[in-house]
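Undergrad: sequence first, predicted model second:
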Amino acid sequence: MIGEVEFDSATFRRVLGHYPTGVCVVTASEPGGGPVGMVVGSFTSVSLDPPLVAFFPAKSSSSWPRIKAVGTFCVNVLASDQQPLCRQLAGGAADKFSGVSHRHSANGSPILDGVVAWIDCSLEAVHEAGDHYIVLGRVQALGVERPGPPLLFFQGRYGAFALLD
């Protein structure tokens, strides 16, 4: 039947966990408040013309409303050796950016040191999608910092990418 679910959320999460995702940190700088950021595993390119990307924060996120209020953000693609940074920024510490080195993009958002790549965006649109939002960002600038394998999340664990010939 349409609309009826025949599985629970644990099954949904377990099955979708068989698809690896990259790990990114979305950052912004609050006026007078310093950096704010959130770890996301749901990031994708959307359009080349205009250049759009998307990520999907949970409605329960405490960081997303702060980033939304700024209106600009930077997506930082974490490198495979940045799992400690990921854990620090995903934690609930009051100052989770303590000791995190970064510089600011043209729009003022933190670009984290050592990331594989960064994508600087202005907020294009936000759409509700169940218990998450679909956030579209218009790419203003981007760059590769350190070519190499990104940090991946797969079946509840972190890992790295290996190229096959």
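TA: Cool, the structure landed.

Undergrad: when you work out contacts or count neighbours from here on, use the C-alpha atoms and nothing else.
TA: OK.

Undergrad: can you tell me the SS state at Thr11?
TA: Counting by DSSP: H, G, I helix; E, B strand; the rest coil, the backbone at Thr11 sits in helix.

Undergrad: where do the helices of the protein begin and end?
TA: Taking DSSP state H to define them, one finds helices in the chain at 9-16, 64-70, 83-90.

Undergrad: packing partners of the last one?
TA: Taking 3 or more CA pairs under 8 Å, 6 or more residues apart in numbering; DSSP states H and E as contact, the helices and strands that helix 83-90 lies on are strand 34-40.

Undergrad: neighbouring contacts of the strand it packs on?
TA: By CA atoms under 8 Å, 6 or more residues apart in numbering, the surrounding residues in contact with strand 34-40 are 23-30, 55-57, 63-64, 66-67, 86, 89-90, 97, 109-110.

Undergrad: ok, and here's another one to check against it:
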Amino acid sequence: MSSLSTEPTDPSLLRRAFSCFPSGVTAVCASDSGTPVGMAASTFTPVSLAPPLVLVCIQDTSTTWPRLRERHRLGLSVLAEGQDGICRSLADGEGDRFAGIDWEADDDGSVYIHNASLWLACSPYAELPGGDHTIVLLEIHGLKAEPDREPLVFHGSRFRRLAV
């Protein structure tokens, strides 16, 4: 390996470096007085089986997370191949993020995106500081998996398909 030559202080260089790692894309959503509220999160990781925990990382500048963290239950949808438009809509800070998106809400206020590959009913468990992000641990209370649905993959700052 050649020696490392660049200090990791340039945000654009770090974004480019982090884009070398493919990730799935999730939607974290809930109902607020009957209106869906949600956001896209590309940093998602299973954490623990007992208790069942996953994590997402949320930018500290998010105006959506403060609304979601107050909800009793959150729906986490792991987006499937072809749902890149949904991801873009949920990541957009302007307008109705749910326009044209098929979704449903449980009685507990969790909101799920139709045709996702995984749905998790979660509640906020803990938050940890993570630089310019907050690491959010979510406890899983229920799930529905569709493992035959191909995932939405984000790599190199683009959406990609898995080769079969």
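TA: Thanks, I have it. Everything quoted here is computed from the prediction, not taken from an experiment.

Undergrad: overlay the chains and give the TM-score.
TA: In this superposition the chains share a TM-score of 0.89, using TM-score structural alignment, normalised by the length of structure 2; 158 aligned residues with a CA RMSD of 1.6 Å.

Undergrad: now the buried members of the contacts of strand 34-40 of structure 1.
TA: Neighbour-count burial (16 or more other CA atoms under 10 Å) applied to the contacts of strand 34-40 of structure 1 gives 23-30, 55-57, 63-64, 67, 86, 89, 97, 109-110.

Undergrad: what are the ranges of the strands in structure 2?
TA: Using DSSP state E, the strands of structure 2 run over residues 23-24, 26-32, 35-41, 44-49, 52-59, 74-78, 103-105, 111-113, 118-130, 133-145, 153-155, 158-160.

Undergrad: and the nearest residue to Leu128 of structure 2 once chain neighbours are set aside, how far from Glu70 of structure 2?
TA: Leaving aside its sequence neighbours, Leu128 of structure 2 sits nearest to Ile135 (CA to CA, 6 or more residues apart in numbering; 5.0 Å). To Glu70 of structure 2, Ile135 of structure 2 is 16 Å away according to CA to CA, to the nearest Å.

Undergrad: neighbour count winner among those two?
TA: Counted by other CA atoms under 10 Å, Ile135 of structure 2 and Glu70 do not tie: Ile135 has more neighbours, with 20 against 13.

Undergrad: so how far is Ser110 of structure 2 from that one?
TA: Going from Ile135 of structure 2 to Ser110 of structure 2 by CA to CA gives 20 Å.

Undergrad: can you give me the end-to-end distance of stretch 28-35 of structure 1?
TA: End-to-end distance of stretch 28-35 of structure 1 (CA to CA): 6 Å.

Undergrad: let me fix that, I meant to ask about stretch 121-138 of structure 1.
TA: By CA to CA, the extent of stretch 121-138 of structure 1 from end to end equals 5 Å.

Undergrad: go on, stretch 55-74 of structure 2?
TA: Start-to-end span of stretch 55-74 of structure 2 (CA to CA) is 13 Å.

Undergrad: same question for stretch 121-138 of structure 2.
TA: 9 Å.

Undergrad: run through who's touching that stretch.
TA: Outside stretch 121-138 of structure 2, the residues that touch it by CA under 8 Å, 6+ apart are 53-60, 69, 71-76, 110, 139-143.

Undergrad: rewinding a little: will you turn the helices of structure 1 into a markdown table that also has distance to Gly156 of structure 1?
TA: Below are the helices of structure 1 laid out as a markdown table (distance: least, CA to CA, whole Å):
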| stretch | distance to Gly156 of structure 1 |
| --- | --- |
| helix 9-16 | 9 |
| helix 64-70 | 23 |
| helix 83-90 | 13 |
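
Undergrad: related to what we said a few turns ago, now, of the contacts of stretch 121-138 of structure 2, which are buried?
TA: 53-58, 69, 71, 73-76, 110, 139-140.
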